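Trainee: here are the coordinates; sequence isn't available:
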């Protein structure tokens, strides 16, 4: 019976091209593309590049290329002209469509009355502005009316002339009495009336309370603010409402993508090399011990390939395989030096290769190289520990600066802006008086913008300085800069970029919504006092 031939398995772990630089170039390519795209998005939405119609270049280009009416006619001319685009043109563009905001007026109970009323306003877009566009603003009023005995009553919404728009007749005390008034569309205007009447002479209503809700359109696109700056879609995250694509974010993201991804990748590469260098002195020391024991370098390396050297394991295994193929020891260690590529390893390997070529006592050279490498790594560790405290100071100072700026943007600026909006009659430009000092009206968004640009540039400067101190290169600190930029993005988006400061739709701080044709006061603005309404008119 013939003997079975044994299979000979040869592991050909041949040296491969180092992909480190290739990966770095790929990361740099995509980082630069994304970073420049973010920069263009910021520049074309921030007013940095002026346009003839005052609208952001981004919306002019996008809407000019995509908007059209029902017949397919383009609105490109409106977005390229010197005048602001019409409301109809905005509605034809997907990113400039208006969405309704909601206002609610909850009134405390009115007590013991025969008839009573209050006036309120309805904001919205004038008829001239919305030509060619159907805009409906529904109103809903729920009410609860009580009396000491079943009493017929009337609740009604009337216009400023007292003409009845909608009414509800009910009887107190009945289970079927559900007081509800719904108006499919209520036009913008002032001095609308909400009134209640007791239909029975001499019988008072003991209590009446109601809630009015109006969905209104302010003419401001849902993705824009009231100064034509890009805000983007709103995202709700628990108790926080924020706009992740607000134009200011792209300023920080520009620098983040340009400097952080490549820096982070290179930091990982350096960390891996450092782990190899940490085990390198132990490897040299063990080789020296085996050499002193009478083993050849080939046998020593092949034996050490079965030991544990952490990040150096793969490299020792490669060296063992190469020696088993008959490659000279001097060539093997040179290839190892090229693969690792650090000055410390190259220095030690050059020394060992020269000793091996000269035929000297290589064990002493190995011990010397091991001690030299260990001392260098020890000194590097000491330097990192010493510099670590300075880097901690840089981070601490940045967070202190970020905290102060966040508090100013969150508390101080809104307080000043609100006080200004309440004193418009005190001067031509409004303002608030503090002692003998008058603080003129301010633009909250301007200060928020300056604050955000400031913390972003501070992040780049602080991070670069940290890298210079740690490694002697500004680029080494870009990873710190990137993380600081992210910290600023999170802080500003969650705490500072609140609706009042960024001009998100029509908030009380802006006092009014202005379109090209008319201006309406923001809010339902119920009258401070009640009045006795005139009898019902059916106009």
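Mentor: Alright, I've got the coordinates. The structure presented is a predicted model; accordingly, all values stated were derived computationally and were not measured.
Trainee: Only C-alpha atoms from now on, for both contacts and neighbour counts.
Mentor: Noted.
Trainee: Which stretches in this protein count as helices?
Mentor: Counting by DSSP state H, the chain has helices at residues 20-43, 57-66, 76-80, 87-91, 247-292, 297-304, 313-324, 329-340, 343-358, 362-407, 413-421, 444-471, 478-491, 499-502.
Trainee: Dump those helices into a markdown table; add distance to residue 170 as well.
Mentor: Conversion of the helices of the chain to a markdown table gives the following (distance: least, Cα to Cα, whole Å):
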| stretch | distance to residue 170 |
| --- | --- |
| helix 20-43 | 57 |
| helix 57-66 | 51 |
| helix 76-80 | 52 |
| helix 87-91 | 41 |
| helix 247-292 | 52 |
| helix 297-304 | 96 |
| helix 313-324 | 87 |
| helix 329-340 | 89 |
| helix 343-358 | 92 |
| helix 362-407 | 52 |
| helix 413-421 | 42 |
| helix 444-471 | 49 |
| helix 478-491 | 53 |
| helix 499-502 | 41 |
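Trainee: here comes the other one, which I'd like you to weigh against the first:
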């Protein structure tokens, strides 16, 4: 660039006429003004609302995932009992899962076993099916079940004893979770008692004492 020649601002190649270039340079200058930047800035309330809206779906998804996990852990012993009884009665794994799906309670675990039945009928190996089941349901109890089933399948053993042991273990864990929730209930009830019940009780007692004091001519 020659000395003394001023550098011109970047102009889009699509603007070919001089009037268009002038309007483009004018819009650039206006955009650099503090008033223009302040006008383009979103209000704090609107930004907070957008952040809240983007944060709420994440909370909803986390809550739904936890609810799904609780339902699966609640239904798992029942389905394992069904499958164990059918396998010990002479059915193969596909037939046992189909009976469990037909007779078991509706829920997310029923859908998962339906997916496993579809994969078994499609010719997928049992090891891959068990592994996919553990990936879809990332719970420690389900991972323990998947590990036991994969080990039994790799060793060529019968799935009946492994499923029965897993059913008993899952049932004991469900009982322990229920016992833990029962022990935590008094602690969770303490906050509502302090916030709502105790103040109302004190107000009622204070009102009775005040009325009795008035009847006796205390004032």
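Mentor: Cool, the structure landed. Keep in mind it's a predicted model, so treat the numbers as computed, not measured.
Trainee: Of the helices of the first structure, which is nearest residue 512 of the first structure?
Mentor: Closest to residue 512 of the first structure of the helices of the first structure is helix 413-421 (Cα to Cα; 10.5 Å).
Trainee: Residue range in the second structure corresponding to that closest one, please.
Mentor: Helix 413-421 of the first structure lines up with nothing in the second structure when matched by TM-score structural alignment.
Trainee: What helices and strands are in contact with that helix?
Mentor: The elements that helix 413-421 of the first structure packs onto, with contact taken as 3 or more Cα pairs under 8 Å, 6 or more residues apart in numbering; DSSP states H and E, are strand 431-434, helix 444-471.
Trainee: can I assume residue 36 of the second structure is in contact with residue 30?
Mentor: Yes. Assessed by Cα atoms under 8 Å, residue 36 of the second structure is found in contact with residue 30 at 6.6 Å.
Trainee: gap between the alignment partner in the second structure of residue 315 of the first structure and residue 84 of the second structure?
Mentor: With TM-score structural alignment as the criterion, residue 315 of the first structure lines up with residue 112 in the second structure. Residue 112 of the second structure sits 17 Å away from residue 84 of the second structure when distances are taken as Cα to Cα, to the nearest Å.
Trainee: Same check on residue 68 of the second structure?
Mentor: Relative to residue 84 of the second structure, residue 68 of the second structure is positioned 23 Å away (Cα to Cα).
Trainee: More neighbours: which of these two?
Mentor: Here residue 68 of the second structure and residue 84 are set side by side on neighbour count (other Cα atoms under 10 Å), and the busier one is residue 84, at 25 against 16.
Trainee: what do we get in the first structure for that one?
Mentor: By TM-score structural alignment, residue 84 of the second structure lines up with residue 288.
Trainee: Find the residue closest to its match in space, skipping its chain neighbours.
Mentor: Distances taken as Cα to Cα, 6 or more residues apart in numbering put residue 363 closest to residue 288 of the first structure, at 4.6 Å, once the chain neighbours are dropped.
Trainee: Give the burial count for the one you found, as a bare number.
Mentor: Neighbourhood size, residue 363 of the first structure [other Cα under 10 Å]: 21.
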